[in-house]
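Novice: Provided below are the primary sequence and the corresponding predicted coordinates.
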Amino acid sequence: MKPLKELVRTNVLNMDMQVSDNDSRVRTESCVWLDRDENPYNSPYNRYPDSSMAVLKASIAKIKNVQTTNVFIANGRYALVDSMYRCFCTPGVDNVVIVEPTYDVYRTMAELNCVENRSVLLDADFQLNADRVLEQCDEKTKLIWLCSPNTPTGIAANPAEVEVLLEMFDGIVVVDESYVDFSSQLSWRTRLGKFDNLVVLNTMDNSWGCAAIGVAMLYASSELVNMLNRVALPFGLNSLSQKVAIDQLRDTFEAEKRVRFIILERQRMISAFMDLSICVQVYPSETNFLLVKFEDAQAVYKYLLDKGIVVKNCADMPLCENCLRITIGAKPENNELLSALRQY
């Protein structure tokens, strides 16, 4: 890996990061705060959020077995991805490599930040080939984007191939693990100490069932997190989301119970789909959804839509011809879907 200062955008590296005394102090009710033009009434909603997110970071760090200095938090996965581009990729100069098919946020944010995207396809089994990825990299490649387990495929990347990228690539390898809690794979978060160029993304959307609050987490070396803090928006996560997240993180047992139920339902749905005559293939999944290939996915998609059942049409994505991505819902929802498909 290149020294981090060679990867960070020059303007970000040169930013004046001095913080005022008021901003650096813990804001408690024992003080009279007259520095932010806040309305003195309607407590607690009249105060700006805690920019440091110190309590939330501590809660996450304890559960994920990392240091608080290894944690960066943003308002959703889009904000995390955007922060990586704004910190490391100079518009019109640098490029990134995206392994596809995958979540469209990496491409969307590349376009928004005027950063060249170089696409590399997974193989026919939806697996990563590190050599093909490295062939697309040059001295201006700052980031490699991986999603593991991946969407829409549901398949985790071969750890040996990911390790090749981490050892051979001079830039930063970002592994999006938004679905890792549904997987048997060991999280790459546990290997932060081994690879300085590793960045791991995660959210509270899926396994925690908290998509409404928009809490997304990034894990990386303390030095890299410090650089990201330079581009973080002030008050990047509202107080209500922080409070709900902290409350949810106190009950890991309930979250784990939901995950176990989804995994059981996932197996039931795989068997049920395989019994359908219109189903060509059900791909293995380590997520809370299934990628299912049909004889005519477009027709099935429209049929389900007419029945009031909405799934994700992936037919226009590379390697996903005639495929639908179907989320594992609650048991009654899954039964309604199966009933409709059996009558197709």
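Specialist: Great, that's in hand. Residues are numbered from 1 along each chain as shown.

Novice: C-alpha only now, for contacts and for neighbours.
Specialist: Will do.

Novice: Residue 272: helix or strand, and which one exactly?
Specialist: Following DSSP states H and E, one finds residue 272 within helix 252-274.

Novice: Sorry, slip of the keys, the one I care about is residue 157.
Specialist: Residue 157 belongs to no helix or strand, assigned by DSSP H and E.

Novice: Same question for residue 23.
Specialist: Element membership for residue 23 (DSSP H and E) is helix 21-24.

Novice: what residues does that helix touch?
Specialist: If you take CA atoms under 8 Å, 6 or more residues apart in numbering as the criterion, helix 21-24 is touched by residue 35.

Novice: which other residues reach the helix or strand just after it?
Specialist: As assigned by DSSP H and E, the chain's next helix or strand after helix 21-24 is helix 54-64. Helix 54-64 has contacts (CA under 8 Å, 6+ apart) with 67-68, 71-73, 242, 245-246, 249.

Novice: what comes up buried for helix 54-64?
Specialist: Residues of helix 54-64 classed as buried by neighbour count (16 or more other CA atoms under 10 Å): 56-61.

Novice: Adding distance to residue 320, write these out as CSV.
Specialist: Below are those laid out as CSV (distance: CA to CA, whole Å):
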residue, distance to residue 320
56, 38
57, 38
58, 40
59, 39
60, 35
61, 37
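
Novice: Tell me the one of those residues nearest residue 89?
Specialist: For these, the residue nearest residue 89 by CA to CA is residue 57; the value is 26.0 Å.

Novice: And the strands in the stretch 101-250 of the chain?
Specialist: 116-121, 141-147, 172-176, 198-203, 215-219 (DSSP state E, counting those that start in this stretch).

Novice: Included below, for side-by-side comparison, is a second structure:
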Amino acid sequence: MSFDLNSLLRPHIAQLQPYTSARDEYTGKEGIFLDANENPFGSITEQDFNRYPDPYQSDLKEEIAKIKQVRPSQIFLGNGSDEAIDLLYRAFCNPGKDNVILLPPTYGMYEVSANINDVEIRKVALTADFQLQPEKILAAADDQSKILFICSPNNPSANKAKREDILYLLENFKGLVVVDEAYIDFSDEPSFTTELERFPNLLVMQTFSKAWGLAALRLGMAFASEELIRILNKIKPPYNISGLTQETVLNAIRNKAKVDQMIAEILEERSFLEKELAQLSFVQKIHPSHANFLLVQIPQANKVYEDLINEKIIVRNRAKVLLCEDCLRITVGTRTENNSLLEALKKVCH
């Protein structure tokens, strides 16, 4: 299928002249900087923050490219993945005219951003075992369907979508296909970043919030064709990633062995927690997980959720979400936290 990105783009975005910062005009790191109206005396803190950060995060992208096996020019960095989601709506979806395809149950920000941007939502529910329905998805789309969001591993169900179904949609959906891989580090599935050269309509999202343990820094990654990344850079705020975040993540990447260790420990704890929960008589179902959480079906989940709060154990109540009736979403904790959860469940579900 031939794909023309510009045919999807909102016309005024195609003609937009982006804001040019002082760091666009001079990208060097040496010299006397009298171009950006910064304070020349430094900062009142121990570390100087008086200079604006690199607006395109060049050093950080170089390091990310190495571990993700992509080119730096294929990377967009945003204030969480939510920024990339919002920018996609603003770039490609005409308010009140275009639509997007969502696959509930799924990550809630796709719908929130659609509503903020006044974009029609077309929903095609997952199957009972949380798999895609490709033919129904394509049947729901029309010429105004600009984006299809696929979360895999999925939130809140934790499972991975069938790879052949995603490939089929990439080959046949006429708009952008966004594959959200926030939990890919906990899965045995290879990332769809390996398909970027094959599919110009593909954008893959990942994050530093989960496996990397950097949620407070709010750094999301998007991987796509160089053409699509240029569009996102064109409409993003000029300095959307702070210098402190860039420096901190650079140091984290250089200590990737620690991240790999944490992932291994989380996977070990996920197996432990799944095994222990399965032995509890009141647990009805534990859905297969490729993430750092489990979706667990328990009778009277609303009550159990409140009872756990009284025990100072906070989980996520998904009982009112489509296909997740009587389900709690439980993040994998440390062994101490997991044991505390198990003891609390035994107490409130006697």
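Specialist: Nice, I can see it. Remember, predicted model here, so these are calculated numbers, not experimental data.

Novice: still on that earlier bit, now list the buried members of the contacts of helix 54-64 of structure 1.
Specialist: Looks like the contacts of helix 54-64 of structure 1 have 67-68, 71-73, 242, 245-246, 249 buried, using 16+ other CA under 10 Å.

Novice: Tell me the spacing between the residue in structure 1 that residue 63 of structure 2 lines up against and residue 252 of structure 1.
Specialist: Using TM-score structural alignment as the criterion, residue 63 of structure 2 maps onto residue 59 of structure 1. For residue 59 of structure 1, the distance to residue 252 of structure 1 equals 11 Å [CA to CA, to the nearest Å].

Novice: Then residue 289 of structure 1?
Specialist: Per CA to CA, residue 289 of structure 1 is found 22 Å from residue 252 of structure 1.

Novice: tell me the contacts of the counterpart of residue 220 of structure 1 in structure 2?
Specialist: Residue correspondence to structure 2 (TM-score structural alignment): residue 220 of structure 1 is matched to residue 224. Residues near residue 224 of structure 2 by CA under 8 Å, 6+ apart: 74-75, 193, 196, 200, 202-204.

Novice: Tell me which residue of structure 2 lines up with residue 261 of structure 1.
Specialist: Residue 261 of structure 1 maps onto residue 265 in structure 2, with residues paired by TM-score structural alignment.

Novice: for residue 209 of structure 2, what are its contacts?
Specialist: Taking CA under 8 Å, 6+ apart, one finds 215-220 in contact with residue 209 of structure 2.

Novice: The same query, at a cut-off of 7 Å, please.
Specialist: Residue 209 of structure 2 is in contact with 215, 218, counting by CA atoms under 7 Å, 6 or more residues apart in numbering.

Novice: Helix or strand: which one has residue 317 of structure 1?
Specialist: Counting by DSSP H and E, residue 317 of structure 1 is found in no helix or strand.

Novice: Quick one: map residue 11 of structure 2 onto structure 1.
Specialist: Under TM-score structural alignment, residue 11 of structure 2 pairs with residue 10 in structure 1.

Novice: and stretch 119-134 of structure 1, which stretch of structure 2?
Specialist: Using TM-score structural alignment, stretch 119-134 of structure 1 lines up with residues 123-138 of structure 2.

Novice: Over to stretch 316-332 of structure 1?
Specialist: Using TM-score structural alignment, stretch 316-332 of structure 1 lines up with residues 320-336 of structure 2.

Novice: Can you mark which positions in the matching stretch are buried?
Specialist: By neighbour count with 16+ other CA under 10 Å, stretch 320-336 of structure 2 contains the buried residues 323-333, 335.

Novice: what do you get for stretch 85-96 of structure 1?
Specialist: 85-91, 94-96.

Novice: Leaving out sequence neighbours, find the closest residue to residue 142 of structure 1.
Specialist: Closest residue to residue 142 of structure 1 apart from its sequence neighbours, by CA to CA, 6 or more residues apart in numbering: residue 171 at 5.0 Å.

Novice: What lines up with the one you found in structure 2?
Specialist: Matched by TM-score structural alignment, residue 171 of structure 1 corresponds to residue 175 in structure 2.

Novice: Could you export the buried residues of stretch 85-96 of structure 1 to CSV, including columns for distance to residue 306 of structure 1?
Specialist: Shown next, in CSV, are those (distance: CA to CA, whole Å):
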residue, distance to residue 306 of structure 1
85, 40
86, 42
87, 44
88, 45
89, 44
90, 46
91, 43
94, 45
95, 42
96, 40
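
Novice: returning to what we had before: spatially, which two of the contacts of residue 224 of structure 2 are the most separated?
Specialist: 75 and 200 (13.9 Å).

Novice: can you count the residues close to residue 53 of structure 1?
Specialist: Neighbours of residue 53 of structure 1 under the rule other CA atoms under 10 Å: 18.

Novice: For it, which non-adjacent residue is closest in space?
Specialist: residue 242 (7.5 Å).

Novice: Could you do residue 120 of structure 1 as well?
Specialist: residue 99 is the one closest to residue 120 of structure 1 (CA to CA, 6+ apart), at 4.8 Å.
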